[in-house]
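> Got a predicted structure here, sequence first:
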Amino acid sequence: MSHLPRACGIDFGTSNSTVGWLRPNASALLALEDGRPTLPSAVFFNADENSVSFGRAAMAEYLDGYEGRLMRALKSLLGTSLIDGHTEVHGRALRFRDLLADFIAELKRRAEHEAGRTFDQAVFGRPVHFVDDDAVADRRAQDTLEAIARQVGFREVSFQFEPIGAALHYERTLAREELVLIADIGGGTADFSIVRLSPERTRHDDRREDVLGNAGIHIGGTDFDRALSLECVMPLLGYRSRMRNGAEVPSSIYFQLASWHTINFAYSRQAWADLQHIYRDASAREALDHLCRLVSRREGHWLALQVEEAKVALSAAPLTRMVLDRLADGLGLDLSRDAFAAATQGLVERVGACVAGLLQEAGVARGRIDSIYFTGGASGVPQLRARIAAELPGARAVEGDLYGSIGAGLAVEAARRYG
C-alpha cells in the first residue's frame, strides 16, 4: 500500500458526494454505499429508533414513514448565516456546523473502510463561487469547510475548483489537444472553466497557464426544483391564490417548502399558527386544505422528492405525471417539458450570460472552443444544455460521468499534490 497515493479527493456536493483515490487498474471512485460511488448528501435523524442514517438509507427511512428529521442540500448552508444557527433534533439543539461535520466524518469513515487505510490529506472540490458577488462570504465558506475537514481528522486540506477537477478526469481520455469548456452543473452551482487539455500536459505539475478562465453562478439543480415547484406545483396548494379581501395569499411558506434546506421551517409552531390565520380568510379553501395536510403530516420532503423526480423525468421525456395522493385521494398533476422550460427560463438565461461573460473575460472567441464537457447531475436538463451550446455553436458536446467526474479528477490532483 505504501506506493499508492496518500491523499484522497473529496467532492462534497449539494445533492451527492464522492471520494476519489488513485489506484492502478481500478476506478478512482471509492464505493460509499451499497457498492455505489455516490453518497446522497442527506442525513436522517430517526426519532423512533434514536439513530442517525446517511445517504440512500436516510432517504429510505424517511420515506418509510419513520418519525424524525431529514436534512438535505447541506452544502447550501456554507456561506450563509444559517451555518452559525441550529435546528432541533430529538429535542436538543444541533448546530448546522456540526451537522456538516457529521456528514463529512461519515464520508471519511466510509472511504477509509473501502480503501483499507486512513486518509490524513485531502483535496476538496469547491465551486468557483460559494457565494456570488461577495468575496468575504465566499472566503468564509471555504474557511468553514476547511475547519470542519480538520475537525473530523484531515491534517492537510487544500482546494481545487470543481470544474478543474472534472477537466483533469476528462483529460485522461484525450488523444490530442483540445480547448474545452468544462460545464459543471450540480445541485447548488453552475461552474465553468476554459481549459487547454492534452495527453502531454497531464505530465505537468503546474497547470495554471492552461486555465484560461473560471466563472460560476449560484444556480444548480435545487434551483430548478424550486422553480418547477413554485411555478407548477405550489399553485395546487394555494400559491398566488387570493384572500377574501383580494390580497394574495402570503407566499413565505411556499418558498420554504420549495427549498430543501428550509422545509423544516414550515413546521414551526409560529408557521402553523400563521397558516391557520391565512386559512380562515382564504378563498381557495380546497387548495389550502392540501397545504394544511402537507404541513400537519410533515410531507414537505416527500413533495420535494416528487418535484425532483418530475424534473429528472422531464429531462428525458416531454411529459410526466406527478402522483400526489398524500395530499388528496386521486390528486395528480400533468407536467410538460415546455412548462418546465418556462418556469426555469430566467435561471437558464442567467447561466447562459455567465458563459458569455466568461468567454469575453478570457478573450476566447466562441469558435475556438473544441468541446463542451458536461458534468454534474443538473447538466442533463435539456433547456440548460441547449442554452450553453448556443453560446458555442461549433463545439462538440461531450457527456461526462455526471456524478463521478469531479471526484475522480480530484483524486488525480490529490496524488499530484501530496504524492
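Yep, it's here.

> all contacts plus neighbour counts: C-alpha atoms, from now on.
Noted.

> Now do the helices in the stretch 51-200 of the chain.
55-63, 96-115, 135-151, 162-171 (DSSP state H, counting those that start in this stretch).

> Out of the ones you listed, the one nearest Ala395 is which?
Shortest distance between Ala395 and the helices of the stretch 51-200 of the chain, using Cα to Cα, is found for helix 162-171: 15.7 Å.

> distance between the closest one and the chain's centre?
18 Å (Cα atoms, centre = their mean, to the nearest Å).

> who touches it?
11, 125-128, 182-184, 191-193, 195, 197-199, 202, 373, 375, 400, 405-410, 412-413 (Cα atoms under 8 Å, 6 or more residues apart in numbering).

> again, only using 7 Å
125-127, 182-184, 191-193, 197-199, 405-406, 408-410 (Cα atoms under 7 Å, 6 or more residues apart in numbering).

> Next, the residue lying farthest from the centre of the chain: secondary structure please.
Distance to the chain centre peaks in the chain at Asn245, reaching 40.1 Å (criterion: Cα atoms, centre = their mean). When classified by DSSP: H, G, I helix; E, B strand; the rest coil, Asn245 comes out as coil.

> buried set for stretch 230-237?
Leu230, Glu231, Cys232, Val233, Met234, Leu236, Leu237 (16 or more other Cα atoms under 10 Å).

> measure that stretch end to end?
10 Å (Cα to Cα, to the nearest Å).

> try stretch 318-331
Start-to-end, stretch 318-331 (Cα to Cα) is 21 Å.

> Could you list the residues in contact with that stretch?
290, 293-294, 306, 310, 313-314, 332-337.

> swap the cut-off to 8 Å and go again
Residues external to stretch 318-331 that are found in contact with it (Cα under 8 Å, 6+ apart): 290-291, 293-294, 303, 306-307, 310, 313-314, 332-338.

> which ones are touching Val381?
Val312, Ser315 are the contacts of Val381 under Cα under 8 Å, 6+ apart.

> Against Met59, how distant is it?
23 Å.

> Show me the strands in the stretch 201-350 of the chain, by range?
211-217, 319-323, 332-336 (DSSP state E, counting those that start in this stretch).

> Distance to Ile253 and mean neighbour count added to those, as TSV?
TSV is the format used below for those (distance: least, Cα to Cα, whole Å; neighbours: other Cα atoms under 10 Å):
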stretch	distance to Ile253	mean neighbour count
strand 211-217	26	21
strand 319-323	21	16
strand 332-336	21	15
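
> Below is an additional structure, to be compared with the one above:
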Amino acid sequence: MSVSHDLSIGIDFGTSNTVVAVADSHGNVKALTFDHGGENLKVFVTALCFWDERHGNGLRTQVEGGPWAIEQFLEGLSPHRFIQSFKTFAASATFQETRIFRDRYRFEDLLSAFLRTLVRHGGEQLNWGVPNVVIGRPVQFAGYNPDDDLAMQRYRAAFGKLGADHARYVYEPVGAAFFYARQLNRDSTVLVADFGGGTSDFSVMRFSRESGVLRAEPLGHSGIGIAGDAFDYRIVDHVVSPQLGKGGFYRSMGKTLSIPNHYYANFARWNQLAMMKGSGDLKELRELAKVALEPEPLEKFIDIIEYDLGFELYRAVSSTKVALSSQDETEFRFQGEGVDIKARIKRADFESWIADDVKRIAGTVDEALMKSGVSATEIDKVFLTGGTSFVPAIRNLFVERFGEERLTSADQFESIAYGLALIGQTDDPERWAVQGSQDVKK
C-alpha cells in the first residue's frame, strides 16, 4: 500500500458515534478533535437536537449535533426534538421524511444537517476539498429489507451538499483491516469483525509484503443489521416495556382488547423512539390510556415520549449492558419525570434474550468465510472492533471458532476512521471503493 497523496480524510459515520481521521503521505494518521467545554473529544456523538429561537417577529429553527446536541437537549430551555441512531433509516424505503416544527426532513436532510454541525465544530481541520475523502459504509445496512442503492443515493446527496461529491465509499470492516494491518510483520489472512450500533460487518482480507510494501487483497464480505442497538432492544423489551403497559388491555365497543405491540416495537428501537413524538403514535397512546384497564403504565409510556426521556433511557440501558459484560448480575435503574423503573438482570437471562441474535451473527461470520473460500483454520488473526465485541456471548462465539490466541482488538471507536484515511493514501484508493450494490472492485 504505497502512498501518493498529501492528505486524505476518513469518515466513520456510525449509528452511535462518528469519527473523522486525517492521514498524510508519511502514513501518519490522527483523529479530528472537537473542543467541548475544554475537553478534546475524538468521538462526535451521532445525535441531533432541533429547537426554536425567536428572531424578530418569527421563529427560526436551530440545530446542533454531537455533544452539543446532548447539551442543548439536557438544558431543555425551549421546545425541541432530539434525534439519535438516525443512520438506521438510511436504507429504509418506508422512511420518507419526518416533520420537525415547520419543516420536513428526509434522511439526507438529517445527515447533511448533522455533517454541517460536525464541520462547524471541526473548523479548519476538516477540508472537504482534499482529493481523497473516504467514507465508511456497512456491508449490509440496518433495518427490515434494507435498500442498499437507496442508502447510497442518500449518502451521496448529503455528502455532496458539503462538497464531498467526489468521495469514495468503502466497507467499514475493510477500513478497520487497514488500520490493523500496520501491526503485521508477516503474511496473514485476517477476519475483521466490526460491531457497530446498527450493523455487524465482517471482511476477510489477505495481507502480504512485496519488496517491503504491504499489499492487501479483499477475499469476501458479509453483514447483518443486528448489533448493539438490537441487544439494547432486548433489554427494553423484556425489562422496560412490560412496566409501561406491554401485555395490557383496553376496552372498546364492549370488548376487551390487547394493547397493540407495535408501539413497544417502536419504543424499543432508538431511531424509532426519536420519531414517536412527531408521529401519530403519541396521540393514539393518549386515546388508549383513556380506555385502558390499567392506565398508569401507559401514562408513564406517554411521559417518556412527551418529555423526551429517550436519551436518559438509552444511557441506562447502555450502562446495564456494559455492566453485564463484567458482572453476572446487575441492577437496571431508570428515573425521570416521575417515571421510576428498576429490575435485577442476570447475565444468563440477557444471554437468553440475545441468543437468536448471536446465532444469526454467527451465521453471518460463516457466510464471510464461505464467500472467501477460507476455512476457520486458515484465519491467522481475528480483529474485533466495536463496543459489542466486549459482550461475552459475542466474544465466546469467536473463541469457540478461532481460539483465544488468534483474537485481537483495538480502540473501539477510532480504528475504522483511521483505516479509511489510510486507504486514501494508497496508490489506488478506487480499488477499495464499493462499486454499486454489494460489489467490490478488485
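Received it, and whenever you're ready, just let me know what you need. What you are looking at is a predicted structure, and each value in this text was computed from that prediction instead of being measured.

> right, and the strands of the stretch 201-350 of the first structure - which one's nearest Asp84 of the first structure?
Asp84 of the first structure lies closest to strand 211-217 among these, at 23.4 Å (Cα to Cα).

> average gap between that closest one and the second structure?
Mean deviation of strand 211-217 of the first structure from its aligned counterpart in the second structure after superposition (mean Cα distance after the TM-score superposition for the first structure): 1.1 Å.

> Closest to the centroid, which residue in the first structure?
In the first structure, the residue lying closest to the centroid (Cα atoms, centre = their mean) is Gly187, at 2.1 Å.

> Looking for the alignment partner of that one in the second structure.
Using TM-score structural alignment, the equivalent of Gly187 of the first structure in the second structure is Gly197.

> Would you mind giving the residues in the first structure matched to the longest helix along the second structure?
Ordering each helix of the second structure by length in residues (DSSP state H) puts helix 355-372 first. Under TM-score structural alignment, the match for helix 355-372 of the second structure in the first structure covers residues 345-362.

> now that stretch: how far from the chain's centre is it?
Worked out by Cα atoms, centre = their mean, stretch 345-362 of the first structure lies 19 Å from the chain centre.

> Stretch 141-158 of the second structure now?
For stretch 141-158 of the second structure, the distance to the chain centre is 14 Å (Cα atoms, centre = their mean).

> Kindly report the same for stretch 301-312 of the first structure.
Averaging C-alpha positions (Cα atoms, centre = their mean) puts stretch 301-312 of the first structure 14 Å from its chain's average.

> Next, the mean deviation of it compared to the second structure.
Averaged out, stretch 301-312 of the first structure is 2.3 Å away (mean Cα distance after the TM-score superposition for the first structure).

> so that stretch corresponds to what in the second structure?
Using TM-score structural alignment, stretch 301-312 of the first structure pairs with 311-322 in the second structure.

> Same question for the matching stretch: list its buried residues.
Buried, per 16+ other Cα under 10 Å, within stretch 311-322 of the second structure: Phe311, Leu313, Tyr314, Ala316, Val317, Ser318, Thr320, Lys321.

> And for stretch 415-432 of the second structure?
415-426, 429-432.

> ok, now stretch 173-180 of the first structure?
Glu178, Leu179, Val180.

> same thing with stretch 252-269 of the second structure?
Result for stretch 252-269 of the second structure [16+ other Cα under 10 Å]: buried residues Ile259, Pro260, Tyr263, Tyr264, Asn266, Phe267, Ala268, Arg269.

> how long is it end to end?
This stretch, stretch 252-269 of the second structure, spans 28 Å end to end (Cα to Cα).

> The residue mapped onto Val52 of the first structure from the second structure: how many residues sit nearby?
In the second structure, Val52 of the first structure lines up with Val63, judged by TM-score structural alignment. Val63 of the second structure has 20 neighbouring residues, counting by other Cα atoms under 10 Å.

> same thing with Gly373 of the second structure?
By the criterion of other Cα under 10 Å, Gly373 of the second structure has 12 neighbours.

> Now do the contacts for it.
Leu219.

> Tyr418 of the first structure now?
Listed by Cα under 8 Å, 6+ apart, the contact partners of Tyr418 of the first structure are Pro5, Arg6, Ala7, Gln121.

> for these, which one is nearest Arg285 of the first structure?
Of all the contacts of Tyr418 of the first structure, Gln121 has the smallest distance to Arg285 of the first structure: 56.8 Å, by Cα to Cα.

> where's the closest one relative to Cys8 of the first structure, distance?
7 Å.

> So which of those two has more stuff around it?
Cys8 (32 against 22).

> would you say the more buried one is within a helix?
No - if the criterion is three-state DSSP, then Cys8 of the first structure is strand and not within a helix.

> so who does it touch?
Val19, Gly20, Trp21, Leu22, Phe119, Gln121, Ala122, Val123, Leu410, Ala411, Ala414, Ala415.

> measure stretch 237-251 of the second structure end to end?
With Cα to Cα as the measure, stretch 237-251 of the second structure spans 24 Å from end to end.

> cool, and stretch 267-283 of the second structure?
Terminal-residue distance, stretch 267-283 of the second structure (Cα to Cα): 15 Å.

> Residues contacting that stretch, please?
Contacts with stretch 267-283 of the second structure, where a contact means Cα under 8 Å, 6+ apart, come from 81-86, 88-89, 98-100, 229-230, 232-234, 236-237, 241, 263, 266, 302, 305-306, 310, 314.

> how about stretch 225-244 of the second structure, aligned to which bit of the first structure?
Aligned by TM-score structural alignment, stretch 225-244 of the second structure corresponds to residues 218-237 of the first structure.

> what's the offset of the matching stretch from the middle of its chain?
The chain centre lies 14 Å from the centre of stretch 218-237 of the first structure; the measure is Cα atoms, centre = their mean.

> next one: stretch 342-354 of the second structure
A distance of 23 Å separates the centroid of the chain from that of stretch 342-354 of the second structure, by Cα atoms, centre = their mean.

> start to end distance for it?
One end of stretch 342-354 of the second structure sits 20 Å from the other (Cα to Cα).

> Then stretch 227-246 of the first structure?
Start-to-end span of stretch 227-246 of the first structure (Cα to Cα) is 25 Å.

> quick one, what contacts Val29 of the second structure?
Contact analysis of Val29 of the second structure by Cα under 8 Å, 6+ apart lists Ala21, Val22, Ala23, Tyr418, Ala421, Leu422.

> go again using 7 Å as the cut-off
Residues in contact with Val29 of the second structure (Cα under 7 Å, 6+ apart) are Ala21, Val22, Ala23, Tyr418.
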